[in-house]
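A.B. asks: Could you work out the structure for the sequence below:
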Amino acid sequence: MAKKNPEGFKEALKLFKESARIVPAYGSFLRKHGVNPVKVNSYADFVKVPATDKPHYLRAFDFFDLFPKSKVPPMISASSGSSGKPFYWPRGEEQEKVGGRQHERIFRDIFGVKKEDRTLVVVCFSMGTWIAGSFTMTSVRWLEKQGYNISVITPSIEKEDAVNILRDLAPIFDRIILAGYPPFLRDVIEEARAQKVNIKNLRLNLLFAGENFSEKYRAIIHQISGIKNGFNGFSGSVSIYGTADAGAIGHETPATILIRRTAFENKSFAKTLGLDSFIPTIVQYDPRHVFFEMAEGELLFTARAGIPLMRYNIHDTGRIIGHEDMRVILKKANILDRARALGFEKWKSPFIFLGARSDVATTFYALNIYPENIKVGLERKNVYKFVTGKFIAYTRLFRNGRDQKLFIEVELARGVKPAPKLLAKIRQSVFEGLTSKNMEYRKLNRSIGAKALPNIILAQFGDPRFVVRKSKHKWSKR
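C.D. replies: Coordinates of the predicted model:
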């Protein structure tokens, strides 16, 4: 009996055949690697096709040849990538329609927004050349064309403008959706509270993207913003997994949030999912629009993006779990009934577990310390009220390179003054978080003792080092 093709492969194969025929660069790429697209007809054939990536495909061919019939779509965003040299990502109506439908699923099915609700979406993602802000804006405009009574305003990362909107404009709307990077949205909400804006009277939901955060962080930001949850507390906020390469790829659902929370609380369940101390972002995606594969621990995807992407390696690590496989896991863990109550059967799509990215880690004695490992200590009950949650980690060499020290600059909350006792409390909390969440750090601490302790530097609220000026907050520096 022939093995069944993975869900979404039919659409991926159609795109592959089409791109081989009408995308000049991809046709050349296949010929260069000796691939005859006529002979690629099964999944077993498809996985033998060489993967593409930015240096070996996108930058290796003429820009115009990357598009069907060399025609560039009308909207262009940029990404800098690890090299710092921008790459430009056009997209057209087809990609924005997919994004619009994804936002509709989030707004309608998770946030409970009705077409007749007067809804205001406040976009606090960077605008400029970055994709998140303009993509969210065009997705909202698409929703308006489908009959939703929805409006959008784009303060971008201007905190003062965002607070003014929450104070002066938001109260006349039925529903408010505040969209942005998690640390910046917390900044906006804290500033609004400091200015006596009664945000708890708003019917507010949060739309995140751009980075991983813990369930403790979600609880903190829900508490300070007075979010009123549906789905028994699992629908106040949603994080989107998106890239400049392909736009919005997947998003959280109440079921994925339940899975994350259970993994945070239950080490045995986390182990069942193949997780250790790092609990990743978990999203669901539509394989008809984005077809994912795993190759050597990295995610490959095939998508009808503005630049059609075949077996494209963005160098994100992770894991894919099918809906039926997840059903089995949840049943064994005795939480399937809870997941069903949260719409598990409604979103019958695969799950992606997004791994930690080494390019945002701090290297300390040859081990990687991820931002998530440090965030744990700053989110503890006896610490989080004294800090904003933002920090910058880095290492420095001493004694002619024989010793290395880990430094963590931490921004204090509004009105909090640096003090020796507070410094000691934060240092101990961060140390305990590191030892509990990073096995390699725990081993290092046993080996070198006090040398492994983090050096905490407290910065006053509003310190220029912590002001977001372009896009996202940088958690580490070299």
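A.B. asks: drop to CA atoms for contacts and neighbour counts, all remaining ones
C.D. replies: Will do.
A.B. asks: what's in contact with the helix or strand containing Asp337?
C.D. replies: Assigned by DSSP states H and E, Asp337 falls within helix 336-341. With CA atoms under 8 Å, 6 or more residues apart in numbering as the test, helix 336-341 has contacts from Phe231, Pro254, Ala255, Leu258, Arg327, Leu330, Lys331.
A.B. asks: what's the closest non-adjacent residue to the fifth one?
C.D. replies: Among residues not flanking Arg327 along the chain, Leu336 sits closest, at 6.8 Å (CA to CA, 6 or more residues apart in numbering).
A.B. asks: and the spatially closest residue to Met310 that is not a sequence neighbour, how many neighbours does it have?
C.D. replies: In space, and not counting its chain neighbours, Met310 is closest to Thr302: 4.5 Å by CA to CA, 6+ apart. When neighbours are defined as other CA atoms under 10 Å, Thr302 has 28 of them.
A.B. asks: helices and strands around the helix or strand hosting Thr302, which ones?
C.D. replies: According to DSSP H and E, Thr302 maps onto strand 298-303. The helices and strands touching strand 298-303, judged by 3 or more CA pairs under 8 Å, 6 or more residues apart in numbering; DSSP states H and E, are helix 9-22, strand 290-295, strand 309-321.
A.B. asks: Now do the longest one against strand 298-303: the angle between them, please.
C.D. replies: Spelled out, that is helix 9-22. 70 degrees (axes from the mean of the first three to the mean of the last three CA atoms, to 10 degrees).
A.B. asks: So which bits of the helix holding Asp337 are buried?
C.D. replies: Leu336, Ala339 (16 or more other CA atoms under 10 Å).
A.B. asks: Now the element after that helix, going C-ward?
C.D. replies: Beyond helix 336-341 toward the C-terminal end (DSSP H and E), the next one is strand 351-354.
A.B. asks: helix or strand right after that following strand?
C.D. replies: According to DSSP H and E, the helix or strand after strand 351-354 is strand 362-364.
A.B. asks: picking that back up, do you know which of the helices and strands packed on strand 298-303 lies nearest Val121?
C.D. replies: Closest to Val121 of the helices and strands packed on strand 298-303 is strand 290-295 (CA to CA; 25.9 Å).
A.B. asks: Summarise which helices and strands the closest one is packed against.
C.D. replies: In terms of contacts (3+ CA pairs under 8 Å, 6+ apart), strand 290-295 is packed against helix 9-22, strand 298-303, strand 309-321.
A.B. asks: here's the other one to compare against:
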Amino acid sequence: MNPKSRQQQVIKAFEDFLSTPLETVLQRHLNTQTSAALSLFHDVAANVPAYKAFLAEREINPATIQTLEEFQQLPAIAKQNYILRYPLGDLCRNGQLQGCDMIAASSGSSGKPTFWPRFFTDELQIATRFEQIFHDSFYTDTRRTLAVICFTLGTWVGGMFTSNCCRYLASKGYPITVITPGNNKEEILRVVEELGSAFEQVVLLGYPPFLKDVIDTGIARGVEWQQYQIKLVMAGEVFSEEWRSLVGERVGSQNPCYDFASLYGTADAGVLGNETPLSICIRRFLAQNPDAARALFGESRLPTLVQYDPFTRFFEVQDGGLLFSGDNGIPLVRYDILDTGGIVSYDAMLQFLAEWRFNPVAALENSALPQRPAIANSTPHSPLPTPHSPRGIHQLPFVYVFGRSNFTVSYFGANIYPENVTVGLEQPGIQEWVTGKFVLQVKEDADKNRFLSVVVELGAGVEGSEDRRLAIASSILSQLLRLNSEFANYVPAEYQTPQVTLAPMGDFEYFPIGVKHRYTRQ
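C.D. replies: The predicted structure follows:
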């Protein structure tokens, strides 16, 4: 792309973003979602060298793919069979990495990063997800707002991407001011205490367990969170509704459906979907009605539940896993992200809930965050006027996500792999004590703080001791820090040391004999 046409592309995309109302953007899918997926396929098949080669190897003629049914017969792409097989430039349009202006990294099981290029226009698509949250949930168009970026800053996708998207919303006219302390807890607390009172609300954006740690540390130091009208934007973790209620109580939240929003995001393609007041309202009902949740999701655990725009991210379900198609610096067609979950249409969701005698729209109307007065006439934290009809009700489909199917666990937004722990158990002085089997999981203590639990199987005739337990924990920690850059940079130092439990060989609960061993538990 020559500099002139690139410049024109940027100008047009930004003008469209600035001038198109949110409601208009969110209604496009009603007429064109299927054609958008097909158009993306034909564009990628014609212009992305790696995808051309991928189809050619399988003797697929792109011209024969003309219907949704034919599209859904295309082989899925994934990291192993596509992303890691081709040079980075070949994954981009016209084989040109320079067609992108930003690169983020995600850390794999070996600690070797996968790079994900993107262009300014890719971020504008994702900025609409943030606009949904800031407009529909936080009423930011009428409230002076301080956005505090608590995601890790650096090559990882969360911090820089989020900061950029919030700035684009400020350009669109939202009274948002952005500050970027990253995951520096001391700096976050200083920012809130010194700047928070100058705004009508403060939005903290970060990983759920880290934000809770910030809040709890603040309470211990006498921070009066409720005076700042705190809102939370989160990503990277599945959390319980009990967790949301507890954290909400600690910051003085009056309405969890409008004070929180979680993103379903990934380094591969930015934000795929987001919680809305409607999805939170539904999830809170399901948390209190486990039979209904089991009937809807087919499992006894509660997944993340978000809404998505099928015009920009087209989801499918295949063998219990999620595939999506979407435009990015590396365009992805039927991409298998290794997340298990499913999709539910808007109408099907409301119909299902009606059968359980629950109307989430009516429930939101009864609890909706009222409209605040216009900025010019308001004072910080002025009393709320009479409620209006609720925002955040869009006829968008739902996607639910249980998380990665490839045996990772997610901790402070970092994917932790069993392979990382294995290396810690294979070190000299450690390997003589253990069989190599372990169970890795993220647990919560009574105060809803998360910790990394590793139950380790001792070798035959080996006795457990406190010295050995501490040595094993230290070895696992050193290898996690060495191998997994997400763990090293996302997880605060005081939460990094795993809590190791030593179990005898053949322990019935964790290491039953004759049963195929699973190294992770959710």
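A.B. asks: Show me what the residue nearest to Met310 of the first structure aligns to in the second structure.
C.D. replies: Aligned by TM-score structural alignment, Thr302 of the first structure pairs with Ser325 of the second structure.
A.B. asks: Strands along the stretch 101-250 of the first structure, start to end?
C.D. replies: 119-123, 150-153, 175-180, 204-209, 237-243, 247-251 (DSSP state E, counting those that start in this stretch).
A.B. asks: could you dump those to CSV with distance to Arg442 of the first structure and mean neighbour count?
C.D. replies: Shown next, in CSV, are the strands of the stretch 101-250 of the first structure (distance: least, CA to CA, whole Å; neighbours: other CA atoms under 10 Å):
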stretch, distance to Arg442 of the first structure, mean neighbour count
strand 119-123, 40, 24
strand 150-153, 46, 18
strand 175-180, 34, 24
strand 204-209, 30, 24
strand 237-243, 30, 23
strand 247-251, 33, 24
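A.B. asks: how about the ones you listed, which one is nearest Ala78 of the first structure?
C.D. replies: Judging the strands of the stretch 101-250 of the first structure by CA to CA, what sits closest to Ala78 of the first structure is strand 237-243, at 10.4 Å.
A.B. asks: Return the residue of the second structure aligned against Thr243 of the first structure.
C.D. replies: Mapped onto the second structure by TM-score structural alignment, Thr243 of the first structure lines up with Thr266.
A.B. asks: Relative to Thr114 of the second structure, how far out is its match?
C.D. replies: Per CA to CA, to the nearest Å, Thr266 of the second structure is found 12 Å from Thr114 of the second structure.
A.B. asks: just Glu242 of the second structure next, same as before
C.D. replies: 35 Å.
A.B. asks: More neighbours: which of these two?
C.D. replies: More crowded of Glu242 of the second structure and Thr114, by other CA under 10 Å: Thr114, with 17 against 13.
A.B. asks: just to revisit the earlier point, quick one: which of the helices and strands packed on strand 290-295 of the first structure is nearest Val40 of the first structure?
C.D. replies: Closest to Val40 of the first structure of these, according to CA to CA: helix 9-22, at 8.3 Å.
A.B. asks: what comes up buried for the helix or strand following the closest one?
C.D. replies: Next helix or strand after helix 9-22 of the first structure toward the C-terminus (DSSP H and E): helix 24-32. By 16+ other CA under 10 Å, the buried positions in helix 24-32 of the first structure come out as Pro24, Ala25, Tyr26, Gly27, Phe29.
A.B. asks: Turn those residues into CSV, columns for distance to Thr363 of the first structure.
C.D. replies: Formatted as CSV, these follow (distance: CA to CA, whole Å):
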residue, distance to Thr363 of the first structure
Pro24, 41
Ala25, 38
Tyr26, 37
Gly27, 41
Phe29, 36
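A.B. asks: that older thread, tell me which of the strands of the stretch 101-250 of the first structure lies nearest to Asn41 of the first structure.
C.D. replies: Relative to Asn41 of the first structure, the nearest member of the strands of the stretch 101-250 of the first structure by CA to CA is strand 247-251, separated by 25.3 Å.
A.B. asks: Which neighbouring elements make contact with whichever helix or strand comes after that closest one?
C.D. replies: Downstream of strand 247-251 of the first structure, the next assigned helix or strand under DSSP H and E is helix 254-265. Contact here means 3+ CA pairs under 8 Å, 6+ apart; on that basis helix 254-265 of the first structure packs against helix 215-225, helix 267-272, strand 281-285, helix 336-341.
A.B. asks: you'd agree Ser471 of the first structure is up against Gly128?
C.D. replies: No - contact criterion CA atoms under 8 Å: Ser471 of the first structure and Gly128 do not qualify, at 9.2 Å.
A.B. asks: Find the residue closest to Phe9 of the first structure in space, skipping its chain neighbours.
C.D. replies: Per CA to CA, 6+ apart, closest to Phe9 of the first structure is Phe291, 6.7 Å.
A.B. asks: Oops, could you answer that again for Ala293 of the second structure instead?
C.D. replies: Closest residue to Ala293 of the second structure apart from its sequence neighbours, by CA to CA, 6+ apart: Leu286 at 5.1 Å.
A.B. asks: Equivalent analysis for Thr52 of the first structure, please.
C.D. replies: Leaving out its chain neighbours, the residue that sits closest to Thr52 of the first structure by CA to CA, 6+ apart is Tyr312, at 4.7 Å.
A.B. asks: need the contact list for that neighbour.
C.D. replies: So Tyr312 of the first structure contacts Ala51, Thr52, Asp53, Leu300, Phe301, Thr302 (CA under 8 Å, 6+ apart).
A.B. asks: From Tyr370 of the first structure, how far off is the fourth one?
C.D. replies: Right, the one you point to is Leu300 of the first structure. Plainly put, Leu300 of the first structure is 23 Å away from Tyr370 of the first structure if you go by CA to CA.
A.B. asks: again, but for the second one
C.D. replies: Taking CA to CA as the criterion, Thr52 of the first structure is separated from Tyr370 of the first structure by 27 Å.
A.B. asks: Repeat that for the third one.
C.D. replies: Using CA to CA, we find Asp53 of the first structure at a distance of 25 Å from Tyr370 of the first structure.
A.B. asks: Counting neighbours, go ahead and name the busier of those two.
C.D. replies: Shown here are Asp53 of the first structure and Tyr370; by other CA under 10 Å, Tyr370 has more neighbours (23 against 18).
A.B. asks: neighbours of the residue nearest to the more buried one when sequence neighbours are not counted, just the number please.
C.D. replies: By the measure of CA to CA, 6+ apart, the closest residue to Tyr370 of the first structure outside its immediate chain neighbours is Ala361, 4.5 Å from it. Ala361 of the first structure has 20 neighbours, counted by other CA under 10 Å.
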